[in-house]
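Engineer: sequence unknown, structure follows:
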């Protein structure tokens, strides 16, 4: 332990990079990967959980996204003031517009289109398909169990190839990109545990459920994407790169998930601004972090 306190991060990564997992949670996406990987996995930070209909004659609950809507209302005067402020900042920082010539610019252009436009002329995978929400289940052994666990026609399918009966039930939860492509007619509720740089806690989304959803998403990424099983995670350490918006209590809870629930042997916390500065070899820097919902200047 004393040795780990004395070495610098670059030396630690070079020695144990394959046994270090970097976790960078955000409002829209969570980035996770091994320290020696060039590009981490960038997964939508959301989870869709199956909602079971209530017993009796009550109507099934309506599906909803447990999140407060962002306040996007702005007056024309506010829009005009924002555009003027953007122009002033661009002129001070000497940022060329996208349609300006950059022949005399000594710095290479690394900007892309800001409207999120992508060319689909050469793409062949533009067909959209809904996520399959069913999975095979074992048939109850007795008639009593079968009556207590009736499966609707939407949940069961007949396999006519071998003359057998394959039964399907709804998956308990679906994470990542697949959760965003679930048909609105399916009995699922989409949740986002982090919004606007903080835990997305509300009366409809209690704190304990936020913790459970965070654990489920991260555990799924570690198992399905990084292929790190729970039994092997005591051989790994975690670097938790958190936004500056998180307070100490939220960071403490994230560490509890990493150490207690995900079962990493050790963990260290870095802030995004510090990681960006030191990652680029700078001792002093002004870091402008533009996220999906929060922009911070450090």
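Structural biologist: Ah, there it is. What you see is a predicted model; the values in this text were computed from it and never measured. Residues are numbered from 1 along each chain as shown.
Engineer: CA only for contacts and neighbour counts going forward, please
Structural biologist: Noted.
Engineer: let's verify residue 267: helix, strand, or coil?
Structural biologist: strand (DSSP: H, G, I helix; E, B strand; the rest coil).
Engineer: just give me the neighbour total for the closest residue to it other than its chain neighbours.
Structural biologist: In space, and not counting its chain neighbours, residue 267 is closest to residue 238: 4.6 Å by C-alpha to C-alpha, 6 or more residues apart in numbering. Neighbours of residue 238 under the rule other C-alpha atoms under 10 Å: 24.
Engineer: what segments of this structure are helices?
Structural biologist: 2-6, 9-16, 76-92, 143-148, 207-220, 248-256, 272-279 (DSSP state H).
Engineer: thought the residue nearest to residue 267 was touching residue 266?
Structural biologist: Yes: counting by C-alpha atoms under 8 Å, residue 238 does reach residue 266; the two are 6.4 Å apart.
Engineer: ok, now how distant is the residue nearest to residue 267 from residue 296?
Structural biologist: For residue 238, the distance to residue 296 (C-alpha to C-alpha, to the nearest Å) stands at 24 Å.
Engineer: show me what counts as buried in stretch 284-296.
Structural biologist: residue 289 (16 or more other C-alpha atoms under 10 Å).
Engineer: give me the contacts around that stretch.
Structural biologist: When contacts are defined by C-alpha atoms under 8 Å, 6 or more residues apart in numbering, stretch 284-296 is touched by residues 26, 27, 28, 195, 196, 197, 244, 273, 276, 277, 297, 298.
Engineer: before we move on, what about stretch 254-269?
Structural biologist: 211, 215, 219, 230, 233-242.
Engineer: select only the buried ones of those in ChimeraX?
Structural biologist: With 16+ other C-alpha under 10 Å as the criterion, this ChimeraX line picks the buried residues out of the contacts of stretch 254-269:
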select :211,215,219,233,236,237,238,239,240,241,242
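Engineer: so of the contacts of stretch 254-269, which ones are in strands?
Structural biologist: 237, 238, 239, 240, 241, 242 (DSSP state E).
Engineer: list the residues that contact the last one.
Structural biologist: Yep, that's residue 242 we're talking about. Residue 242 sits next to 24, 25, 26, 251, 269, 270, 271, 272 when contact means C-alpha under 8 Å, 6+ apart.
Engineer: put together a markdown table for these, with distance to residue 285 and neighbour count on each row.
Structural biologist: Converted to a markdown table, these look like this (distance: C-alpha to C-alpha, whole Å; neighbours: other C-alpha atoms under 10 Å):
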| residue | distance to residue 285 | neighbour count |
| --- | --- | --- |
| 24 | 20 | 20 |
| 25 | 22 | 23 |
| 26 | 22 | 24 |
| 251 | 24 | 15 |
| 269 | 20 | 16 |
| 270 | 16 | 15 |
| 271 | 14 | 15 |
| 272 | 12 | 17 |
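Engineer: pasting the second one now:
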């Protein structure tokens, strides 16, 4: 789907007869320098001019200072990682799925034809239990205290755990993060998006907000979308941020255009969701659109569970804390792989910085855990550790009487229906 909306011009849907001496209106050419592309995600916001080689990437989160200290219902914090369910029955099923993947890996062959081998988990656990943190140095803590009323972007990850802030991620699982808690209404989420996008435009792109009327916006939206939410985002771009015009394009269509392909099956694995659809001649086919409620964040939680089973030497690591969640994501990115030629135990080391600035070096030993975690995307039973997963398809459009582009409205007011109604009145 692609939809262009102009903030300054209106179009007449009724055909008109050609008139003599009618002046021809010519559109001014689009200057790529004045086109801002916005791609919001569950974890990151990517934004940049159309001429930029790479977009600017910032953390798609905002923290607001709490105004009330005596009411618990005014406290809200969206976590960086999905929740970790430690149910006894569930963990037994997860362990069975882990053993199945492990046995499958042992039956695989390396590139030279030799069979892979696996180190007994007891041996890896024994090494990790003996591992002791090594104190490197102590410096001034980089954690942010209560300094500003609003903190946006990457600075949110540096907020001290005890600071008096509510933390919001406007998008979760590929949709607007609406919830019954504080800051969970549609108005509040749009207000957060306005603040984050304005910050990125002014601080990262060096564009003053008062000059956005001469800029055009390209908003990259999911392949499966909520029409009411998209309408609210268009209103945000045109009336609140005051862009001169905007253009909507689905992320899968944008991916095929970027790759120079007219047709492709696109699989997008994000932090909170995985989406699949087929694009043909620049159109995402509605019958092929699927959204799965898992992504890279769920893989990180699976990796943490696997590390715990081999006596993870970082004692007290808690994925619900921001600093530990960031550390686990980094360990996943640095250590995990899908290379069958890597087998057996390997020693890894990483640094841990506490909230008071103490930096410690931790050494651990890992085996096939680094391979099983990313393979959870193909063995989705392991992803149940973060809750029940759902599969979503393209939902039918809901009737919106105030939307001039609503499908029912266009069908009822089309030219053919108007002509039929007019001729019937003439006959009778």
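Structural biologist: Right, received. Where do you want to start? Fair warning: this is a prediction, and the values are worked out from it, not measured in the lab.
Engineer: how about the contacts of stretch 284-296 of the first structure, which pair is most distant?
Structural biologist: Using C-alpha to C-alpha, those span at most 24.7 Å, a distance reached by 195 and 277.
Engineer: between these two, who's got more neighbours?
Structural biologist: Taking other C-alpha under 10 Å, residue 195 of the first structure and residue 277 do not tie; residue 195 has more neighbours (19 against 15).
Engineer: what lines up with the more buried one in the second structure?
Structural biologist: When the second structure is aligned by TM-score structural alignment, the residue opposite residue 195 of the first structure is residue 172.
Engineer: can you give me the neighbour number for residue 326 of the second structure?
Structural biologist: 15.
Engineer: need the counterpart of residue 215 of the second structure in the first structure.
Structural biologist: Under TM-score structural alignment, residue 215 of the second structure pairs with residue 236 in the first structure.
Engineer: quick check: closest non-adjacent residue to that match.
Structural biologist: residue 19 is the one closest to residue 236 of the first structure (C-alpha to C-alpha, 6+ apart), at 4.8 Å.
Engineer: please verify my assumption that that neighbour contacts residue 239.
Structural biologist: No: counting by C-alpha under 8 Å, residue 239 is not a contact partner of residue 19 of the first structure; they are 10.8 Å apart.
Engineer: from residue 369 of the second structure, how far out is the corresponding residue of the second structure for residue 246 of the first structure?
Structural biologist: Alignment note (TM-score structural alignment): residue 246 of the first structure maps to residue 225 of the second structure. Distance, residue 225 of the second structure to residue 369 of the second structure, by C-alpha to C-alpha: 35 Å.
Engineer: neighbour-wise, which of the two wins?
Structural biologist: Comparing residue 225 of the second structure with residue 369 by other C-alpha under 10 Å, the one with more neighbours is residue 369, at 24 against 17.
Engineer: translate that one into the numbering of the first structure.
Structural biologist: So, by TM-score structural alignment, residue 369 of the second structure is left unmatched.
Engineer: which helix or which strand is home to the residue nearest to residue 369 of the second structure when sequence neighbours are not counted?
Structural biologist: Distances taken as C-alpha to C-alpha, 6+ apart put residue 306 closest to residue 369 of the second structure, at 6.0 Å, once the chain neighbours are dropped. Taking DSSP states H and E as the criterion, residue 306 of the second structure maps to helix 296-309.
Engineer: which part of the first structure matches the helix or strand following that helix?
Structural biologist: Past helix 296-309 of the second structure, further along toward the C-terminus, the next helix or strand under DSSP H and E is helix 322-335. Residues of the first structure offer no counterpart to helix 322-335 of the second structure, counting by TM-score structural alignment.
Engineer: contacting residues around helix 322-335 of the second structure?
Structural biologist: 79-81, 157-158, 161, 297, 300, 303-304, 317-319, 352, 370.
Engineer: which parts of that helix are buried?
Structural biologist: 322, 323, 324, 325, 327, 328, 329, 331, 332.
Engineer: can you put those residues in JSON lines and add distance to residue 147 of the second structure?
Structural biologist: JSON lines is the format used below for these (distance: C-alpha to C-alpha, whole Å):
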{"residue": "322", "distance to residue 147 of the second structure": "18"}
{"residue": "323", "distance to residue 147 of the second structure": "19"}
{"residue": "324", "distance to residue 147 of the second structure": "23"}
{"residue": "325", "distance to residue 147 of the second structure": "23"}
{"residue": "327", "distance to residue 147 of the second structure": "24"}
{"residue": "328", "distance to residue 147 of the second structure": "27"}
{"residue": "329", "distance to residue 147 of the second structure": "27"}
{"residue": "331", "distance to residue 147 of the second structure": "30"}
{"residue": "332", "distance to residue 147 of the second structure": "32"}
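Engineer: which one of those residues is nearest to residue 130 of the second structure?
Structural biologist: residue 331 (20.2 Å).
Engineer: quick check: closest non-adjacent residue to the match of residue 195 of the first structure.
Structural biologist: Nearest residue to residue 172 of the second structure, sequence neighbours excluded (C-alpha to C-alpha, 6+ apart): residue 42, at 5.1 Å.
Engineer: likewise residue 179 of the first structure?
Structural biologist: Residue 179 of the first structure sits nearest to residue 48 (C-alpha to C-alpha, 6+ apart), 5.4 Å away.
Engineer: surely that neighbour touches residue 186?
Structural biologist: No: counting by C-alpha under 8 Å, residue 48 of the first structure does not reach residue 186; the two are 10.6 Å apart.
Engineer: these two: who's more crowded?
Structural biologist: residue 48 (24 against 13).
Engineer: and that one? What does it align with in the second structure?
Structural biologist: Checking with TM-score structural alignment, residue 48 of the first structure has residue 63 as its match.
Engineer: and residue 182 of the first structure, by the same measure?
Structural biologist: Checking TM-score structural alignment: residue 182 of the first structure goes with residue 159.
Engineer: tell me the spacing between that match and residue 407 of the second structure.
Structural biologist: Distance from residue 159 of the second structure to residue 407 of the second structure, by C-alpha to C-alpha: 46 Å.
Engineer: between the two, which one's more packed in?
Structural biologist: More crowded of residue 159 of the second structure and residue 407, by other C-alpha under 10 Å: residue 159, with 23 against 13.
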